[in-house]
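Visitor: dropping a prediction and its sequence here:
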Amino acid sequence: MTLEVADSSFGRFWGLRGEWVEQPNVRRGGESGVQRVWADNGQLLYVKRQAGHVYRSWRYPLGRPTVLREQDALEGLRSLGVSVPNIVFCGAERDQQGQWRALLVTEALNGFEEIDHWYASGGRERHGEQVHDRLLQVLAESLARMHRGRWQHSCLYSKHVFVKVTGEGEQAEVQVALLDLEKARKRLTAGRAARHDLRQLRRHSSFSLCDWDKLIYFYQTAFGSALKGLG
């Protein structure tokens, strides 16, 4: 089934179907999965579809669909100048049994790929160390902007870091985007957000010690202060 993107009604988006890229998982008392769908206008979309999948907090003790929290994070990071997927539609409603149904539809990041895939396909060797250093710097600056805004990604694995490199040498353009912000939240201080995410990225990435040291140097320069325990 295809859909014209201009029509953003919940029912029409809910009826949209495509290839599962993340099979529905049972968690948080419900199901959540992601499908890849082509719209009628040729645009590639990713549809996160949820049923009864909620989080609870002091503000929402009865539960709130997690895609609404992800929408807040996507909009918050974009306002800080951090590249994230564009939102096409986001909404939630209760079915006849009172269970939440929720959708988050985003545009594909054309030309981007997971940073680990970029490494595995020879991106570093193809573009050279100068471009690779630039990639580390752009990633560091993106993370610093997020953290200075007191946003914590909370699931900062290398598989959620996407990169796009066009051109060669000094003329190369390097872009970095962050995905999967379902668990993102605001922290009281930028330092708390930074320490949590960077320690998590260190555990869930394959950066060499040398590359990690470069990343932290670029990060602390952009962040504006040193953070202990990130080596």
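Guide: Here it is on my side, so go on.
Visitor: alpha carbons only for contacts and neighbour counts from here, please
Guide: Fine.
Visitor: quick one, strands of this protein?
Guide: Counting by DSSP state E, the chain has strands at residues 19-27, 30-38, 44-51, 54-55, 64-65, 87-94, 100-107, 113-114, 151-152, 161-166, 173-178, 185-186.
Visitor: who wins for proximity to V5 among those strands?
Guide: strand 87-94 (7.5 Å; C-alpha to C-alpha).
Visitor: need the contact partners of the closest one.
Guide: Among residues not part of strand 87-94, those counted as contacts by C-alpha atoms under 8 Å, 6 or more residues apart in numbering are 5, 8, 10, 65, 67-68, 71, 74, 100-107.
Visitor: second one coming, line it up with the first:
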Amino acid sequence: MVIKMNTITYSDIEQFNYWWNVSGSWVEEPNRRRGGESGVLIHKDKVGQVFYVKRQEKHIYRSLLFPFGQQTIKRENLAYQAFKKIGIPTPELVYCGVSGDRAILVTKELKGFISFEQWLDQSNNSDANEIALFAVLRSIANVLSKMHKHRFQHNCVYPKHIFINLNDVQQGKENIEIALLDLEKSRKRFTAKQATLHDLPQIKRHTSLTMNEWRYFVQQYEIACDAFFPSLYI
């Protein structure tokens, strides 16, 4: 399975080896899980383009469809394609390849974006940032509701996996972009409600949102998906 990159004209195996051997610094040190190894490095090419290269070896998952296991990156690649089809913003997928027990997934840097986690850490309690926070929460709610309407469950909706670009929101022009990262564990559920009730509590657990801020987020989510989730207010 290969997604060809237009700027590289190598054969498939040469292209795979190119990405497997590129230099860079680790943003996620290789760690052992799922019976294999997985890590992510950041690589800058000769013209200054920045890429994130996920490398995995013997890193598989098992399911009813794949009882003997399949490379985790294959599932993530399918998720990127599915999210693109339904209009859920993600980093641009540049390359995905599998060679034996090894697998690679390469995405482009999200220029101008910052993780929701980092933005929350940098924000203070000023009125301007409170206005921006409510705008960001509204935008995140809209994107997640769209994803859940298609019955997709992200499974790791942590603030570090939600990236935002505020653009001119500080000047009162609400033009916020949201992108979702790390689709490795995403999957379809039987109902949208199942996806909602699994994903949204993760945001609450991994942020320091006040009760007022959390209730606002849930309200905006309910408006976006035209449904009610009383249990989320608890």
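Guide: Looks like it arrived, so ask away. The structure presented is a predicted model; accordingly, all values stated were derived computationally and were not measured.
Visitor: in a markdown table: the strands of the first structure, plus mean neighbour count and distance to S79 of the first structure.
Guide: Shown next, in a markdown table, are the strands of the first structure (neighbours: other C-alpha atoms under 10 Å; distance: least, C-alpha to C-alpha, whole Å):
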| stretch | mean neighbour count | distance to S79 of the first structure |
| --- | --- | --- |
| strand 19-27 | 13 | 28 |
| strand 30-38 | 19 | 25 |
| strand 44-51 | 22 | 22 |
| strand 54-55 | 22 | 24 |
| strand 64-65 | 22 | 22 |
| strand 87-94 | 17 | 13 |
| strand 100-107 | 22 | 17 |
| strand 113-114 | 19 | 23 |
| strand 151-152 | 27 | 12 |
| strand 161-166 | 19 | 19 |
| strand 173-178 | 20 | 14 |
| strand 185-186 | 18 | 14 |
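Visitor: for F207 of the first structure, find the nearest of the ones you listed.
Guide: Comparing those by C-alpha to C-alpha, strand 161-166 comes nearest, at 12.7 Å.
Visitor: mean shift of the helix ranked longest in the first structure relative to the second structure?
Guide: Looking across the first structure with DSSP state H, the single longest helix is helix 129-148. Following superposition, helix 129-148 of the first structure is found to deviate from the second structure by 1.1 Å on average (mean C-alpha distance after the TM-score superposition for the first structure).
Visitor: for that helix, the distance to its chain's centre please.
Guide: 15 Å (C-alpha atoms, centre = their mean, to the nearest Å).
Visitor: got the buried residues for it?
Guide: By neighbour count on 16 or more other C-alpha atoms under 10 Å, the buried set for helix 129-148 of the first structure is 131-148.
Visitor: how near is the residue nearest the centre of the second structure to P201 of the second structure?
Guide: Nearest to the geometric centre of the second structure sits L181, at 1.4 Å (C-alpha atoms, centre = their mean). To P201 of the second structure, L181 of the second structure is 18 Å away according to C-alpha to C-alpha, to the nearest Å.
Visitor: over to W26 of the second structure?
Guide: Per C-alpha to C-alpha, W26 of the second structure is found 30 Å from P201 of the second structure.
Visitor: repeat for F83 of the second structure
Guide: For F83 of the second structure, the distance to P201 of the second structure equals 21 Å [C-alpha to C-alpha].
Visitor: now P30 of the second structure
Guide: 28 Å.
Visitor: which one of the contacts of strand 87-94 of the first structure is nearest L156 of the first structure?
Guide: For the contacts of strand 87-94 of the first structure, the residue nearest L156 of the first structure by C-alpha to C-alpha is L74; the value is 14.4 Å.
Visitor: the closest one: neighbour count?
Guide: When neighbours are counted by other C-alpha atoms under 10 Å, L74 of the first structure registers 23.
Visitor: equivalent analysis for the one 3 residues further on, please.
Guide: Neighbouring residues of L77 of the first structure were enumerated by other C-alpha under 10 Å; the total is 22.
Visitor: what sits against it?
Guide: Contacts of L77 of the first structure by C-alpha under 8 Å, 6+ apart are 83-84, 146, 151.
Visitor: try P24 of the first structure
Guide: 31-34.
Visitor: now check the second structure for the residue matching it.
Guide: Under the alignment (TM-score structural alignment), P24 of the first structure pairs with P30 in the second structure.
Visitor: distance of its match from Y221 of the second structure?
Guide: Distance, P30 of the second structure to Y221 of the second structure, using C-alpha to C-alpha: 36 Å.
Visitor: also K173 of the second structure?
Guide: Applying C-alpha to C-alpha, the value for K173 of the second structure to Y221 of the second structure is 21 Å.
Visitor: same deal with K160 of the second structure?
Guide: Distance from K160 of the second structure to Y221 of the second structure, by C-alpha to C-alpha: 20 Å.
Visitor: the residue nearest to the centre of the second structure against H161, yeah?
Guide: Yes. If you go by C-alpha atoms under 8 Å, L181 of the second structure and H161 touch, sitting 4.9 Å apart.
Visitor: G33 of the first structure reaches A51, doesn't it?
Guide: No. Applying C-alpha under 8 Å as the test, G33 of the first structure and A51 come out as separate, 9.5 Å apart.
Visitor: show me which of the contacts of L77 of the first structure is closest to L16 of the first structure.
Guide: Using C-alpha to C-alpha, those come closest to L16 of the first structure at V84, 22.7 Å.
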